[in-house]
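Trainee: For reference, the sequence and a predicted model appear below.
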Amino acid sequence: MGLIDGILGAVFGGGRNVLVDTAEVFRVNREAESKRAFQMHAAAMASHSAEFTRGGKGWFDGFMDGLNRIPRPAMALGTLGLFGAAMVDPVWFASRMQGIALVPEPLWWLLGAIVSFYFGARHQAKGQEFQRSIADTVARTPAVVENIGALDRLRSDVVGVAETGPDAVLEKTATKSGENPALEAWKQSLT
């Protein structure tokens, strides 16, 4: 018996498993590989999410964000105002349009470039904000899945939801019939 204990102690003793250690030289430990892959994925998601968070914005950033929101509504409302002015006072509108007709063509090109760059930059900023929201959503997915699982376990239509388990007192209390005034009234109405 001592010989067998000595051999088994040499192979499996000391908190090590010589067979597993030897096998891992030739073949990857799948559990450790899965842990590494999970940690790498979690770190990549955290890095991606941190890249798109809005942490540390001050009053100036908020002011500039508000200022950046002005041009589109101003252009839309200004165009509608011009239509209204054309209907209310056509002579005034026509005189203003004659002034616009005198604007040189290079200035129109410059205006077109400025508006194009503004809307292009706005489109890019909105696209990055969309990516940020996707990263946040993906980062919250495990918690949502866990919450859905917890809610599913609370459903009353699942088989065995009222199972008392080994608790004898709970089973006796659950199966004890009590008074039911509605049932008694119904029984009385039948007789």
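Mentor: Happy to help now that I have it.
Trainee: okay, CA-based contacts and neighbour counts for the rest of this
Mentor: Fine.
Trainee: contacting residues around whichever strand or helix holds V25?
Mentor: Using DSSP states H and E, V25 sits within helix 18-26. Where contact means C-alpha atoms under 8 Å, 6 or more residues apart in numbering, the residues beyond helix 18-26 that reach it are V11, F12.
Trainee: and if we set it to 6 Å?
Mentor: By C-alpha atoms under 6 Å, 6 or more residues apart in numbering, the surrounding residues in contact with helix 18-26 are V11.
Trainee: now that helix, how far from the chain's geometric center?
Mentor: 42 Å (C-alpha atoms, centre = their mean, to the nearest Å).
Trainee: Go through the one helix or strand Q188 maps to and flag the buried ones.
Mentor: Assigned by DSSP H and E, Q188 belongs to helix 181-190. By 16 or more other C-alpha atoms under 10 Å, helix 181-190 has no buried positions at all.
Trainee: so K57 is in which element?
Mentor: Assigned by DSSP H and E, K57 falls within no helix or strand.
Trainee: Quickly note the distance from it to D65.
Mentor: 10 Å (C-alpha to C-alpha, to the nearest Å).
Trainee: More neighbours: these two, which one.
Mentor: Shown here are K57 and D65; by other C-alpha atoms under 10 Å, D65 has more neighbours (11 against 8).
Trainee: hey, where'd the helices end up in this protein?
Mentor: Secondary structure of the chain (DSSP state H): helices at 2-12, 18-26, 30-51, 59-68, 71-88, 90-101, 105-153, 168-175, 181-190.
Trainee: Now stretch 97-110: buried residues?
Mentor: Within stretch 97-110, no residue counts as buried by 16+ other C-alpha under 10 Å.
Trainee: Check it against this one:
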Amino acid sequence: MGLIPTVMSFLFGDNRNAIVETAQVFRENAENGAVRDASARTDSLTQLAAEFARPQRGVFDRIVDGLNRLPRPALALGTIWLFVAAMQKPAQFAEGMQGLALVPEPLWWLMGAIVSFYFGARHQVKSQDFQRAVVQSLAVSKVLQAPKGPTNDNPALSDWQMKNGE
């Protein structure tokens, strides 16, 4: 066997490519790097979506959630009712307001704190639900739009991917 075939089989034989293997020590393989990046993004978004996942809610949870929705409409309708009561029965309305004027100030502070904490907690729960929905939709869209690397413009690879169902 001659010198050139021996060198060529040394460099490219046994389904190896010594030049490519040597070059990959100094420079990352761009295609493999793109695949790793896409996989890392998908994994991190999946993990984030799983962190915000809520287990299936039971009957009790749904009933309590329904009860939690009552105070805001009750406050709004109660305020409107006060205006109606003031117009229909001014004397009774004035007596009721005098009774409210006798409530001590610390009790008003306590009532304000309770209402503020209730609505603040409710706002936080709804905000977290919104963030959870955004993360889940983002995870789905990122998984569906994950890049396949810098080889998308390669016609031979595109044909091979179509034939192999990728």
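Mentor: Yep, it's here. These figures come from a predicted structure and were not determined experimentally.
Trainee: rewinding a little: how close does the helix holding V25 of the first structure sit to the second structure?
Mentor: Overlaying the second structure shows helix 18-26 of the first structure at a mean distance of 1.2 Å from the equivalent residues (mean C-alpha distance after the TM-score superposition for the first structure).
Trainee: Could you pull up the contacting residues of the residue nearest the centre of the second structure?
Mentor: For the second structure, V135 is the residue whose C-alpha lies nearest the centre (C-alpha atoms, centre = their mean; 1.6 Å). Shown in contact with V135 of the second structure (C-alpha under 6 Å, 6+ apart): A49.
Trainee: swap the cut-off to 10 Å and go again
Mentor: Each residue near V135 of the second structure by C-alpha atoms under 10 Å, 6 or more residues apart in numbering is listed here: L45, T46, L48, A49, A50, E51, F52, A53, D129, S141.
Trainee: can you list contacts of stretch 45-52 of the first structure?
Mentor: 39-44, 128-139.
Trainee: Give me the buried entries from those.
Mentor: Buried members of the contacts of stretch 45-52 of the first structure, counted by 16+ other C-alpha under 10 Å: R132, A135, D136, A139.
Trainee: In a markdown table, list these along with distance to G13 of the first structure.
Mentor: Output for those, formatted as a markdown table (distance: C-alpha to C-alpha, whole Å):
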| residue | distance to G13 of the first structure |
| --- | --- |
| R132 | 51 |
| A135 | 47 |
| D136 | 47 |
| A139 | 42 |
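Trainee: Spatially, which two of those are the most separated?
Mentor: R132 and A139 (10.6 Å; C-alpha to C-alpha).
Trainee: any idea how far H48 of the first structure is from L67 of the first structure?
Mentor: 28 Å.
Trainee: In terms of neighbours, single out the busier of the two.
Mentor: Taking neighbours as other C-alpha under 10 Å, L67 of the first structure and H48 compare with H48 leading, 16 against 10.
Trainee: Please report how far that one lies from S133 of the first structure.
Mentor: Distance from H48 of the first structure to S133 of the first structure, by C-alpha to C-alpha: 11 Å.
Trainee: Mind listing the shared neighbours of those two?
Mentor: A139.
Trainee: still on that earlier bit, in ChimeraX, how would I pick out whichever of the contacts of V135 of the second structure are buried, leaving the exposed ones unselected?
Mentor: Here is the ChimeraX command that selects the buried residues among the contacts of V135 of the second structure (16+ other C-alpha under 10 Å):
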select :45,46,49
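Trainee: Which residue of the second structure sits opposite A50 of the first structure in the alignment?
Mentor: By TM-score structural alignment, A50 of the first structure lines up with A50 in the second structure.
Trainee: M64 of the first structure too?
Mentor: Superposed on the second structure with TM-score structural alignment, M64 of the first structure falls opposite V64.
Trainee: Please name the residues that touch that match.
Mentor: Counted by C-alpha under 10 Å, 6+ apart, V64 of the second structure has zero contacts.
Trainee: again with F83 of the second structure
Mentor: Going by C-alpha under 10 Å, 6+ apart, F83 of the second structure touches P90, F93.
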